[in-house]
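Asker: With the input below, show me the fold.
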Amino acid sequence: MNRLNGKTAVITGGATGIGRAAAKRFIDEGAFVFIFGRRQEALDAAVAELGPNARAVKGSVSDLADLDRLYAAVKAERGTVDIVFANSGAGGQLRLGEITGEHIDEIFDTNIKGAIFTVQQALPLMREGGSIILTGSSAGTTGAPAFSAYSASKAAVRNLARTWAEDLKGSGIRVNVLSPGPTATELAKEALGEEGMKAFASLNPLQRMADPAEIGAVAAFLASQDSSFMTASEVAVDGGLAQL
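Answerer: Next comes the predicted model:
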């Protein structure tokens, strides 16, 4: 299947987890992919696995100069960008009464400011038929204990798609939200351990965590013309967690 043949994609948070799985799927379907992240070692490992149709740029989504370097690299090699997957995310647990300014800043700088500027800086390179995908979360719908800042940030991401669909009216560029539930990424495995993974898996009707490749498959759908009549939508890939 070559739904993305000849397309150029940018994926932030693309070195590991959902971003890396999406990059692999995009390339398998014919795209050329730029991955963006903060850890050079992880970026190098991802490009080695992804092959000749992948490039890596190091930087932070909350730093405009870093994003400008990313899109300068895209412009120099490819000219335009067809797909932007704003996937970088930050999270952490602090209950009400314990929340600090630093905690809020870290999460909002990545999840909201980072998403806004990842998309905004890409727009001059995008053309009709482009697809913007924002990573939301089941937590943006349900909330979760001790995840005030994270849940609020993902609810905000959902609203960004609604607002931007209006702002982009007439451009031919679509914007949608992909909202995973608990996913068995490298970070989740390290943070939760085996018992924590089992506990999270038990929360949804399918009684398991998602494989990152399952999320990447839906990202490829949203990136492709198979979803050509979708904008301002949210696609939940959460095993039913936030649907019941």
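Asker: Only C-alpha atoms from now on, for both contacts and neighbour counts.
Answerer: Fine.
Asker: How much space separates the residue nearest the centre of the chain from residue 222?
Answerer: In the chain, the centroid-proximal residue (C-alpha atoms, centre = their mean) is residue 87; its distance is 1.9 Å. Residue 87 sits 13 Å away from residue 222, going by C-alpha to C-alpha, to the nearest Å.
Asker: what is in contact with those two at once?
Answerer: Common neighbours of residue 87 and residue 222, counting by C-alpha atoms under 8 Å, 6 or more residues apart in numbering, are residue 133.
Asker: Not counting residues beside it along the chain, what's closest to residue 1?
Answerer: residue 29 (5.8 Å; C-alpha to C-alpha, 6 or more residues apart in numbering).
Asker: same question, residue 107
Answerer: Using C-alpha to C-alpha, 6+ apart, the closest residue to residue 107 is residue 90 (5.2 Å).
Asker: And for residue 20?
Answerer: residue 14 (4.8 Å).
Asker: looking at it, that neighbour is touching residue 33, isn't it?
Answerer: No. Applying C-alpha atoms under 8 Å as the test, residue 14 and residue 33 come out as separate, 9.4 Å apart.
Asker: which neighbours do those two share?
Answerer: Counting by C-alpha under 8 Å, 6+ apart, the residues touching both residue 14 and residue 33 are residue 23.
Asker: Would you map the helices across this protein?
Answerer: Using DSSP state H, the helices of the chain run over 17-28, 40-50, 64-78, 101-108, 114-122, 139-142, 148-167, 186-201, 212-223.
Asker: So the residue of the chain positioned farthest from its centre versus residue 241, what's the distance?
Answerer: Within the chain, residue 97 marks the point farthest from the mean C-alpha position, 29.7 Å out by C-alpha atoms, centre = their mean. Counting by C-alpha to C-alpha, the gap from residue 97 to residue 241 is 27 Å.
Asker: here's the other one to compare against:
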Amino acid sequence: MSRLQGKTAVITGGATGIGLAAAQRYVEEGAFVYIFGRRQDTLDAAIDILGGPSKAHAIQGSIANLDDLDHMYAAIKAERGSLDIVFANAGTGSQLNLGEITVEHCDGILDTNIKGTIFTVQKALPLLKSGSSIILTGSSAGTTGSPAFSLYAASKAAVRNLAKTWAEDLKGTGIRVNVLSPGPTATELAKTALGEEGVKAFGAMNPLQRMADPAEIGAVAAFLASSDSSFMTASEVAVDGGLAQI
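Answerer: Got it, this is the predicted structure:
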């Protein structure tokens, strides 16, 4: 496949899980990919998986740190001149029941999932052009809610609304913005955290009776990045096995 031939993409949270699966698919389809994440050792391992520096570059940083985002986009501008795809995928979540929520819990989730997403996209705008695609990672939790995940669910509902509003803001630019909303996905982190029985339990919650493979989410990220989705903007694509749809 070569739907993304000659394109330049950036993926935040691109060193593991869904982000890495999307990066692999982007590289397979011809894109050069920048992955952005917190841990240098994980980034280095991901670059090896992606095929080395001829296929992808890694930049260390946090989307909650605006200086790190500035550094990333300055490097991309110097090396590539422009961007075609922004996959704002980095996010975080942790459980606290109502009555136990702390200011630190709020700040940690909202700074990353909302503020980080906003500035990941806003700071990319000078590098984007007509035909560029912005993809935001939502979640089935943003539609259904989830016990003890109120801040995470609220942040992902906000991401959905950011895309709808930004589609209006981007009228006339030719830049599209859509949301990719996975359900439970069998990343290495999830499998380690849940264990075999937990993976089965989460899988049983949707009509397809299993968790997603990260590659299945990456395939949809490639679709949204490509001209195959050229008449889509302000859309949310659920890749959740039907979890939030019925």
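Asker: Quick check: the gap between whatever residue of the second structure lines up with the residue farthest from the centre of the first structure and residue 148 of the second structure.
Answerer: Mapped onto the second structure by TM-score structural alignment, residue 97 of the first structure lines up with residue 99. For residue 99 of the second structure, the distance to residue 148 of the second structure (C-alpha to C-alpha) stands at 10 Å.
Asker: before we move on, what about residue 36 of the second structure?
Answerer: 29 Å.
Asker: between the two, which one's more packed in?
Answerer: For the pair residue 36 of the second structure and residue 148, the greater number of neighbours falls to residue 36 (28 against 15), based on other C-alpha atoms under 10 Å.
Asker: so the more buried one sits right up against residue 58, yeah?
Answerer: Yes. With contact defined as C-alpha under 8 Å, residue 36 of the second structure counts as touching residue 58 (5.9 Å).
Asker: Counterpart of residue 186 of the first structure over in the second structure?
Answerer: Aligned partner of residue 186 of the first structure by TM-score structural alignment: residue 188.
Asker: ok, now residue 126 of the first structure?
Answerer: Here residue 126 of the first structure is matched to residue 128 in the second structure, going by TM-score structural alignment.
Asker: Trace stretch 71-81 of the first structure over to the second structure and give me the residue numbers.
Answerer: The aligned range for stretch 71-81 of the first structure is 73-83, by TM-score structural alignment.
Asker: Now that stretch: buried residues?
Answerer: Neighbour counts over stretch 73-83 of the second structure (16 or more other C-alpha atoms under 10 Å) mark 73-74, 76, 82-83 as buried.
Asker: just these now: which is nearest residue 193 of the second structure?
Answerer: The closest of the buried residues of stretch 73-83 of the second structure to residue 193 of the second structure turns out to be residue 73 (C-alpha to C-alpha; 33.2 Å).
Asker: which residues touch that closest one?
Answerer: Counting by C-alpha under 8 Å, 6+ apart, the residues that residue 73 of the second structure touches are 123-124.
Asker: Kindly recompute the last result at 7 Å.
Answerer: residue 124 (C-alpha atoms under 7 Å, 6 or more residues apart in numbering).
Asker: what do you get for residue 151 of the second structure?
Answerer: Counting by C-alpha under 7 Å, 6+ apart, residue 151 of the second structure makes contact with 106, 109.
Asker: That one -> the first structure?
Answerer: Residue correspondence to the first structure (TM-score structural alignment): residue 151 of the second structure is matched to residue 149.
Asker: Likewise for residue 4 of the second structure?
Answerer: Residue correspondence to the first structure (TM-score structural alignment): residue 4 of the second structure is matched to residue 4.
Asker: hang on, its match packs against residue 33?
Answerer: No. Using C-alpha atoms under 7 Å, residue 4 of the first structure is not in contact with residue 33, being 10.7 Å away.
Asker: Who has more neighbours out of the two?
Answerer: The residue with more neighbours, out of residue 4 of the first structure and residue 33, is residue 33; 28 against 23, by other C-alpha under 10 Å.
Asker: Span of stretch 56-70 of the second structure from start to end?
Answerer: Terminal residues of stretch 56-70 of the second structure lie 19 Å apart, using C-alpha to C-alpha.
Asker: Now do the buried residues in it.
Answerer: 56-64, 66, 68-70.
Asker: Among those residues, which one sits closest to residue 108 of the second structure?
Answerer: Of all these, residue 64 has the smallest distance to residue 108 of the second structure: 8.9 Å, by C-alpha to C-alpha.
Asker: residues in contact with stretch 168-182 of the second structure?
Answerer: With C-alpha under 7 Å, 6+ apart as the test, stretch 168-182 of the second structure has contacts from 129-140, 160, 163, 167, 217, 233-240.
Asker: List buried residues within those.
Answerer: For the contacts of stretch 168-182 of the second structure, a burial check counting by 16+ other C-alpha under 10 Å picks out 132-140, 160, 163, 167, 217, 233-240.
Asker: Map residue 115 of the first structure onto the second structure.
Answerer: By TM-score structural alignment, residue 115 of the first structure lines up with residue 117 in the second structure.
Asker: I'd like the distance between that match and residue 187 of the second structure.
Answerer: Applying C-alpha to C-alpha to residue 117 of the second structure and residue 187 of the second structure gives a distance of 21 Å.
Asker: So for those two, which residue has more residues nearby?
Answerer: For residue 117 of the second structure and residue 187, the more surrounded residue by other C-alpha under 10 Å is residue 117, and the numbers stand at 24 against 18.
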